[in-house]
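1. coords please:
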Amino acid sequence: MSNIISDFERECSEAGVQPHHALKAGGVHDSLWWKWRDGSVSPTLRSLERARSGLRSLIETKAA
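-> Have a look, this model is predicted:
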């Protein structure tokens, strides 16, 4: 698993968010998470940024 994926997974874990929920919140199909994680597909920069945006959104929602 790449460092980018590991970092994203760690960020999600620290926030108490399932990674596939962050993808979905960011407008990325949530099934991509497992493909990214098992290495069958590499995330595009656009998809990863959208997933991170989804994570931020979920964190903000939890904080409110």
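2. please count neighbours and contacts with C-alpha atoms only from this point.
-> Noted.
3. tell me what the helix or strand containing Trp34 is packed against?
-> Assigned by DSSP states H and E, Trp34 belongs to helix 32-38. Counting contacts by 3 or more Cα pairs under 8 Å, 6 or more residues apart in numbering; DSSP states H and E, helix 32-38 is packed against helix 19-25.
4. picking up where we left off before, what does the helix holding Trp34 contact?
-> For helix 32-38, the surrounding residues in contact (Cα atoms under 8 Å, 6 or more residues apart in numbering) are 1, 5, 19-20, 23, 41-43.
5. one more sequence to fold, the one below, so I can look at both together:
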Amino acid sequence: MRIMFSQARAISQFEDRLKQAGISVRRACREAGIAPSTWTRWKSGTTSPTLATWEKVEDAAEALIAGASQEVASADGHDQATAP
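-> This is a model prediction of the structure:
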């Protein structure tokens, strides 16, 4: 069985997740150690990421999203560290 990967769909879903969390693609790229121009080439289909590079970007984004979620929870008074 062959698994099909849609780069355009994966990028679109990734950007949507970042946008919902209030995080820019530029920031996620910076955290992952890739140039924003690399992202632009992936998005246009000029090049494709290696699996290892895509995983670095995903990991960086997940860490940023988790951090943003914690900041929102703390601002709302839902900080788990101070909960009874």
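6. aligned to Ala51 of structure 1, what sits in structure 2?
-> Taking TM-score structural alignment, Ala51 of structure 1 has Val57 as its aligned residue in structure 2.
7. cool, and Gly39 of structure 1?
-> Taking TM-score structural alignment as the criterion, the aligned counterpart of Gly39 of structure 1 in structure 2 is Gly45.
8. burial count for that match?
-> 12 (other Cα atoms under 10 Å).
9. same check, this time on the one 5 residues further on
-> The tally of other residues near Thr50 of structure 2 (other Cα under 10 Å) stands at 9.
10. that one and Trp42 of structure 2: what is the separation?
-> 11 Å (Cα to Cα, to the nearest Å).
11. remind me which helix or strand the equivalent of Ala10 of structure 2 over in structure 1 belongs to.
-> In structure 1, the residue paired with Ala10 of structure 2 according to TM-score structural alignment is Ile4. Assignment of secondary structure by DSSP H and E places Ile4 of structure 1 within helix 3-15.
12. so what's the counterpart of Pro36 of structure 2 in structure 1 up against?
-> If you follow Pro36 of structure 2 across to structure 1 using TM-score structural alignment, you land on Asp30. Going by Cα under 8 Å, 6+ apart, Asp30 of structure 1 touches 20-21, 23-24.
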